[in-house]
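S.K.: Sharing a sequence plus its predicted fold:
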Amino acid sequence: MIRTVLGDIRPEELGVCDSHDHLFIRSPTLPGQELNDPEAALCELDAFAAAGGRAVVQWTPWGMGPRTEELPGLSRQSGVHIVAATGMHQAKHYAPDELERVRDGLADLFVHELTEAPVKAGLIKVAGAFHRLDGHARHVMAAAAEAHRATGAPIGVHLEGGTAALDVLDLLCAEHGVPPDRVILGHPHRFPDAAVHRQAAETGAFLAFDGPSRAHHAADPHLLPGLGALADAGHADQILLGADTVTAAARSGADGPGMPFLLTGLRPRIERELGPDLAAAILVANPARAFASRWRRAGRPVFEL
């Protein structure tokens, strides 16, 4: 089952999915650029739904303003399934005293938000540092692995600059025993090394590429070649795609492409250049498997949209 903010659903109910995005987020590294407007979030969801979108996975973790309590209403109003995240990002996104307060209880915090919170998460979000895993990342990933073992939840990984993918897999899978197919590596094309992408995919992990919701992102030209190279190497069933909208200016209601661009801009290009079967796999079949789990603790009853 896939754990949405309205309850658990069957994988085949998920539909066309934006596999990595944000409806709400805040960070001291982005002062004045917070996503904190429910009306703007609803407009973005409505535009995504009008383009054929059916589901959005919000990767905003604990402590970064996910406004999880707003998500059920937005899901009902838009008709879009929403998967929320727990977890923790890099240390720079938090006040030091805030990190210290929860440091020794991270696994319990994650499990609570996955299984007992009024609005439950369906994903654990963690993050590496640029080209390495610092002490904070290793501590958070150990807690995420413990929470995964308790619940079955998938783990999404922010790869800073697209780097350290193999180090993450060594830590989560080899050291902490998380099955590779429960790991989703985010932003791989920001470090466009086809050999590294292939090695990561060969473990069984999912790779979540993100579309250019941040207009003119330097990695944009590498997106479709990266998708094609992985598909050609036999890993078409492990590719995900998301818009990763992190500022108000990047939304479609402002000056950015936003969530709808996945379907109005990128999907036609993928269908034309790489084939309709790959587009369908990336947007429908693959996320239905990536975010589905055999949950080891019960979620809320299912509510119809």
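M.R.: That came through, no problem.
S.K.: Could you use CA atoms for every contact and neighbour count after this?
M.R.: Fine.
S.K.: where along this protein do the strands fall?
M.R.: For the chain, strands defined by DSSP state E occupy the ranges 2-4, 7-9, 17-21, 55-58, 81-83, 85-87, 123-127, 155-158, 183-186, 206-210, 239-242.
S.K.: With distance to residue 269 and mean neighbour count added, can I get those strands in CSV?
M.R.: Shown next, in CSV, are the strands of the chain (distance: least, Cα to Cα, whole Å; neighbours: other Cα atoms under 10 Å):
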stretch, distance to residue 269, mean neighbour count
strand 2-4, 28, 29
strand 7-9, 30, 21
strand 17-21, 16, 27
strand 55-58, 21, 27
strand 81-83, 25, 29
strand 85-87, 29, 29
strand 123-127, 29, 28
strand 155-158, 25, 26
strand 183-186, 21, 28
strand 206-210, 15, 27
strand 239-242, 13, 28
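S.K.: And those strands: which comes nearest residue 143?
M.R.: strand 85-87 (8.8 Å; Cα to Cα).
S.K.: packing partners for that closest one?
M.R.: For strand 85-87, the elements it packs on are helix 106-115, strand 123-127, judged by 3 or more Cα pairs under 8 Å, 6 or more residues apart in numbering; DSSP states H and E.
S.K.: could you dump those to TSV with distance to residue 190?
M.R.: Below are the helices and strands packed on strand 85-87 laid out as TSV (distance: least, Cα to Cα, whole Å):
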stretch	distance to residue 190
helix 106-115	28
strand 123-127	15
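S.K.: what's the closest of the ones you listed to residue 54?
M.R.: Using Cα to Cα, the nearest of the helices and strands packed on strand 85-87 to residue 54 is strand 123-127, at 17.8 Å.
S.K.: Measure how far the closest one is from the centre of its chain, please.
M.R.: Relative to its chain's centre, strand 123-127 lies at 8 Å (Cα atoms, centre = their mean, to the nearest Å).
S.K.: Specify the angle between it and helix 106-115 in degrees.
M.R.: Strand 123-127 runs at 140 degrees relative to helix 106-115, counting by axes from the mean of the first three to the mean of the last three Cα atoms, to 10 degrees.
S.K.: just checking, what packs against strand 123-127?
M.R.: Looks like strand 123-127 contacts strand 85-87, helix 135-151, strand 155-158 (3+ Cα pairs under 8 Å, 6+ apart).
S.K.: Name the residues that touch it?
M.R.: Residues from elsewhere that reach strand 123-127 (Cα atoms under 8 Å, 6 or more residues apart in numbering): 59-61, 83-90, 110, 114, 137, 140-141, 144, 153-160, 291.
S.K.: Put this next to the first one:
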Amino acid sequence: MRIRTVLNDLVPGALGVCDSHDHLFFRSAALPGQELDDEAAAIAEVRAFADAGGQAIVQWTPHGLNRRAAALPKISTRTGVAIVAATGLHRAEHYPEGYVDKVQDRLAELFVRELTVGIGDTPVRAGLIKVASGFHVLDAHAERVIRAAAEAHHATNAPIAVHHELGSAADAVLDLLVDRLDVHPAAVILGHLNRFPDHRLHRELAARGAWLAFDGPSRANHATDPRLTDCLAALIDAGYADRLLLGGDTTTARARAATGEGPGMPYLLTHLRPRISRHFGADVADAVFRTNPARAFATDWRQ
């Protein structure tokens, strides 16, 4: 089993303390003027995360949204922080008009190439596939991309990470990926569940064997920090501490800690990890930030 980073493949135990969902670079047609496209700022943010004890970051920026793949190895080398890059495709509104039409008929081929050969004209290989659901349902675009992700997963064994619009449609995604497309639930990471704080649903998703990611802390327009502890408590009390992941999901320059208003990547370790240790114990905090990511992002790569 290995975790594919932008420098090399790591044995899971070498990953260390991990931010399981974040962005160093990101550009969306739906978020004009909020681009993450400053390499120096990205390095400063990763260093701040490292200073707080961070050792690994999983960047969920997918194909076509300014991943800056060529810069990622340099950032990893200069900071000592392992970085996992993503292939995949986001919701259609994040792309310029006509872009999705150009790639939709070769998505699985594109994903496999970026996982096994390199992203664009770089030798940097992706370590996971990022896809997205629709709001409460799977629209035609979401289903097409998820089907391509399943095909690429079966060719490579790469994990599939899912953006859930406002945390919704996670059950529909598992119905498609697991029940109909034969993807093992342990290869599926369900993101943004903090934005849909339904404890019963979360327990049902965990019981099906998927990973549950709570990400994007301290956003006033999302049900994140005020309900995060209760969401985690419901899952931990039900015996699912071993299915939980946490990430910062920094998507705008303003949200960076090193060069913006924050809270940024370090917040996970300076604020959330101590809270989790106090409420649930150091063993749970270690599982969320170290043991679980080492399992969730590891695979026996076929290519």
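M.R.: Nice, I can see it. The structure displayed is predicted, hence computed values, not measured ones.
S.K.: rewinding a little: who wins for proximity to residue 272 of structure 1 among the helices and strands packed on strand 123-127 of structure 1?
M.R.: Nearest to residue 272 of structure 1, of those and by Cα to Cα, is strand 155-158 at 29.0 Å.
S.K.: so where is the closest one in structure 2?
M.R.: Aligned by TM-score structural alignment, strand 155-158 of structure 1 corresponds to residues 160-163 of structure 2.
S.K.: Would you check how far apart residue 193 of structure 2 and residue 118 of structure 2 are?
M.R.: 30 Å (Cα to Cα, to the nearest Å).
S.K.: So between these two, which is more surrounded?
M.R.: residue 193 (27 against 18; other Cα atoms under 10 Å).
S.K.: I'd guessed residue 47 of structure 1 sits against residue 260; true?
M.R.: Yes: with contact defined as Cα atoms under 8 Å, residue 47 of structure 1 counts as touching residue 260 (6.1 Å).
S.K.: Between those two, which has more neighbouring residues?
M.R.: With neighbours defined as other Cα under 10 Å, residue 47 of structure 1 and residue 260 compare such that residue 260 has more, 24 against 19.
S.K.: Give the aligned equivalent of the more buried one in structure 2.
M.R.: Under TM-score structural alignment, residue 260 of structure 1 pairs with residue 266 in structure 2.
S.K.: Any idea how many residues pack against the spatially closest residue to its match that is not a sequence neighbour?
M.R.: The shortest distance from residue 266 of structure 2 to any residue other than its chain neighbours is 4.5 Å, reached at residue 49 (Cα to Cα, 6 or more residues apart in numbering). Per other Cα under 10 Å, the neighbour tally for residue 49 of structure 2 reads 27.
S.K.: try residue 261 of structure 2
M.R.: By the criterion of other Cα under 10 Å, residue 261 of structure 2 has 11 neighbours.
S.K.: list the contacts for it?
M.R.: Counted by Cα under 8 Å, 6+ apart, residue 261 of structure 2 has contacts 254-255.
S.K.: now with 10 Å?
M.R.: Residue 261 of structure 2 makes contacts with 253-255, as judged by Cα atoms under 10 Å, 6 or more residues apart in numbering.
S.K.: most neighbours, which of the residues you listed?
M.R.: Neighbour tally across the contacts of residue 261 of structure 2 (other Cα under 10 Å): the maximum, 24 neighbours, falls on residue 253.
S.K.: Map it onto structure 1.
M.R.: In structure 1, residue 253 of structure 2 lands on residue 248 (TM-score structural alignment).
S.K.: for residue 208 of structure 2, same thing?
M.R.: In structure 1, residue 208 of structure 2 lines up with residue 203, judged by TM-score structural alignment.
S.K.: Could you measure from the match of residue 253 of structure 2 over to residue 34 of structure 1?
M.R.: For residue 248 of structure 1, the distance to residue 34 of structure 1 equals 7 Å [Cα to Cα].
S.K.: Residue 238 of structure 1 now?
M.R.: 31 Å.
S.K.: same deal with residue 232 of structure 1?
M.R.: 39 Å.
S.K.: Which one of these two is surrounded by more residues?
M.R.: Taking neighbours as other Cα under 10 Å, residue 232 of structure 1 and residue 34 compare with residue 34 leading, 17 against 11.
S.K.: on that earlier part again, could you provide the contacts of residue 261 of structure 2 in TSV, with additional columns for distance to residue 187 of structure 2?
M.R.: Conversion of these to TSV gives the following (distance: Cα to Cα, whole Å):
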residue	distance to residue 187 of structure 2
253	31
254	32
255	29
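S.K.: Which one of those is nearest to residue 176 of structure 2?
M.R.: Once Cα to Cα is applied, the member of those that ends up nearest residue 176 of structure 2 is residue 255, at 33.6 Å.
S.K.: ok, back up a step: output the strands of structure 1 in TSV; the columns should cover distance to residue 217 of structure 1.
M.R.: Listed next are the strands of structure 1 as TSV, based on distance: least, Cα to Cα, whole Å:
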stretch	distance to residue 217 of structure 1
strand 2-4	30
strand 7-9	34
strand 17-21	15
strand 55-58	20
strand 81-83	25
strand 85-87	24
strand 123-127	20
strand 155-158	16
strand 183-186	15
strand 206-210	10
strand 239-242	14
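S.K.: what's the closest of those to residue 172 of structure 1?
M.R.: Closest among those, using Cα to Cα: strand 183-186, at 8.3 Å.
S.K.: Now for residue 93 of structure 2, how many residues are close by?
M.R.: 12.
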